[in-house]
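Visitor: Mind folding the following:
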Amino acid sequence: MEESLLKILFQQGPFAALFVWLLLSTKKEAREREQKLMEHIDKET
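Guide: Sure, this is the predicted structure:
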């Protein structure tokens, strides 16, 4: 039981870490893009 659980963890772990990293980096970029857009809108008004 423990061996199969560890095997699954080692197989899926890198993909889970990559998914979390991509999710967080995309969220950060979206926040920065939104901030630039809001600054531009403030300048125009």
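
Visitor: CA only for contacts and neighbour counts going forward, please
Guide: Fine.

Visitor: Remind me which helix or strand residue 21 belongs to.
Guide: helix 2-44 (DSSP states H and E).

Visitor: For the comparison step, fold the sequence that follows:
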Amino acid sequence: MSLFLVGFGLWLSLDVPIMIALLFGALISATDPVAVVALFKE
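Guide: Got it, this is the predicted structure:
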């Protein structure tokens, strides 16, 4: 779900190609939980 929110938000606001925006959304949504877990471990 966050992939589509980030991807479509980027696509609409910055006028980047939809595939690039969705790829960036997939990258961000995959690394976000990992960063939060690492932060709580410290």
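
Visitor: Superposed, how do the two chains score by TM?
Guide: Laid over one another, the chains give 0.51 as their TM-score (TM-score structural alignment, normalised by the length of the second structure), with 26 aligned residues with a C-alpha RMSD of 0.9 Å.

Visitor: about what we covered before: how far does the helix holding residue 21 of the first structure sit from the chain's center?
Guide: Here the centre of helix 2-44 of the first structure is set off from its chain's centre by 0 Å, with C-alpha atoms, centre = their mean, to the nearest Å.

Visitor: Could you do stretch 35-45 of the first structure as well?
Guide: That offset, for stretch 35-45 of the first structure, works out to 25 Å (C-alpha atoms, centre = their mean).

Visitor: Show the contacting residues for residue 12 of the second structure.
Guide: By C-alpha atoms under 8 Å, 6 or more residues apart in numbering, the contact set of residue 12 of the second structure is empty.

Visitor: which residue is nearest the centroid of the first structure?
Guide: residue 23 (1.6 Å; C-alpha atoms, centre = their mean).

Visitor: ok, the alignment partner in the second structure of that residue to residue 7 of the second structure distance?
Guide: Aligned counterpart of residue 23 of the first structure in the second structure: residue 25 (TM-score structural alignment). Taking C-alpha to C-alpha, to the nearest Å as the measure, residue 25 of the second structure and residue 7 of the second structure are separated by 5 Å.
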